[in-house]
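In: Structural data only, the sequence is not supplied:
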């Protein structure tokens, strides 16, 4: 399990660790966009 998440004996993929890879990923950008849309939607609903 630890090897799968990069917390084992080699926590890096090449010269980068999983946090660096996640921070630069399109998936994270998509998650942030989804959260932003959800927040905007809820804020608009609260004003009604």
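Out: That came through, no problem. Here the structure is a predicted model, which is why all the values come from computation and not from measurement.
In: When you work out contacts or count neighbours from here on, use the C-alpha atoms and nothing else.
Out: Noted.
In: and the spatially most central residue of the chain, what element?
Out: Centre of the chain computed as the mean C-alpha position; nearest residue by Cα atoms, centre = their mean is residue 28, 3.7 Å away. Using DSSP states H and E, residue 28 sits within helix 26-47.
In: next up, a second structure to put side by side with the first:
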């Protein structure tokens, strides 16, 4: 039971880190496009 709990904890931590990595990758991919769109809209 303890081994199963440790595996579940490791998997949850891995998934959380993976989701954070995906969020940061989306930010780094879309943020420059968003800034460029806002600048083009202001001009």
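Out: Ah, there it is. Since this is a predicted model, take the numbers as computed values, not measurements.
In: Any idea what the TM-score comes out to?
Out: Overlay of the two chains. TM-score (TM-score structural alignment, normalised by the length of structure 2): 0.50; 33 aligned residues with a Cα RMSD of 2.2 Å.
In: What is the equivalent residue in structure 2 for the residue nearest to the centre of structure 1?
Out: Taking TM-score structural alignment, the alignment pairs residue 28 of structure 1 with residue 23 from structure 2.
In: Now which residue in structure 1 aligns to residue 42 of structure 2?
Out: Using TM-score structural alignment, the partner of residue 42 of structure 2 in structure 1 is residue 47.
In: what about its match, how many residues close to it?
Out: Residue 47 of structure 1 is flanked by 6 other residues according to other Cα atoms under 10 Å.
In: cool, residue 37 of structure 2 as well?
Out: Using other Cα under 10 Å, residue 37 of structure 2 has 12 neighbouring residues.
In: same deal with residue 14 of structure 1?
Out: When neighbours are counted by other Cα under 10 Å, residue 14 of structure 1 comes out with 7.
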